[in-house]
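>>> Here's a sequence, model it:
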Amino acid sequence: MNLDDQAFLFQLGSRIREIREKKGLTQAELAEKCQLHRTFIGSVERGERNLSILNLRIIARNLRVSLSNLF
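Below you'll find the predicted structure:
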C-alpha cells in the first residue's frame, strides 16, 4: 500500500469517527449495530483497515448517512 492509499484510509476513518461522534455513538455501539467487532471499527477509524465496500455500506447505513457522505 502506498502513501496515497494510507492517507485515503486515514481520511475515511477520520470521517467515520467524526460522524459516529456527532451521532453520539461509541465504537462499541456502532459495532453492535453493524454486527462487526469493536476492534474492527477502531482499526477502520485509525485508517489501519482496508475495508470492503460491503462493510463500508453497512457502516454508512448504521450511521444513517449515504456512502458519499463518508468521503
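
>>> contacts, neighbours, all on C-alpha from now
Will do.

>>> Look at the closest residue to residue 67 other than its chain neighbours and say how many residues are nearby.
Leaving aside its sequence neighbours, residue 67 sits nearest to residue 60 (CA to CA, 6 or more residues apart in numbering; 5.8 Å). Neighbour count for residue 60, taken as other CA atoms under 10 Å: 20.

>>> So residue 60, which state does it fall into?
helix (DSSP: H, G, I helix; E, B strand; the rest coil).

>>> quick one: residue 67 and residue 58, what's the gap?
9 Å (CA to CA, to the nearest Å).

>>> another one to check against the first:
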Amino acid sequence: MSSDKHALLLAVGKRIRALRIQKGWTQTDMAVYLDINRGHISDIERGKREAGLITLQIIARGLDTTMARLLKGL
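Have a look, this model is predicted:
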C-alpha cells in the first residue's frame, strides 16, 4: 500500500473514531446501530481496511454528518 493511500485511510479512520466517541458510542454500539460488523469498524478506524462508498454513507448518516463533511479537507 502506498504511503499516501495509507495516510488517507488513517485520516478517515481517525475522523470516524472521533465522531463515534463524540456521539458516546463504543465500536459495538456503532456496529449494532448501523448493522456493520464491529471488526470492520475497527479495521476502518485503524486504517487497515478501505471503506466503500455505501459503507461510508451509512457511517456518515449514523454519525449525524454527511460524506462531504466526513471527508472534507482530507
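
>>> need the contact list for the counterpart of the residue nearest to residue 67 of structure 1 in structure 2.
Aligned by TM-score structural alignment, residue 60 of structure 1 pairs with residue 60 of structure 2. Shown in contact with residue 60 of structure 2 (CA atoms under 8 Å, 6 or more residues apart in numbering): 66, 67, 70.

>>> Show me the residue sitting in the middle of structure 2 in space.
The residue lying closest to the centre of structure 2 (CA atoms, centre = their mean) is residue 16, at 3.9 Å.

>>> Tell me who's in contact with residue 6 of structure 1.
47, 48.

>>> mind checking how far it is from residue 60 of structure 1?
From residue 6 of structure 1 to residue 60 of structure 1 the distance is 20 Å (CA to CA).

>>> Residue 67 and residue 58 of structure 1 - which one has more neighbours?
Between residue 67 of structure 1 and residue 58, counted using other CA under 10 Å, residue 58 has the larger neighbour count: 17 against 14.
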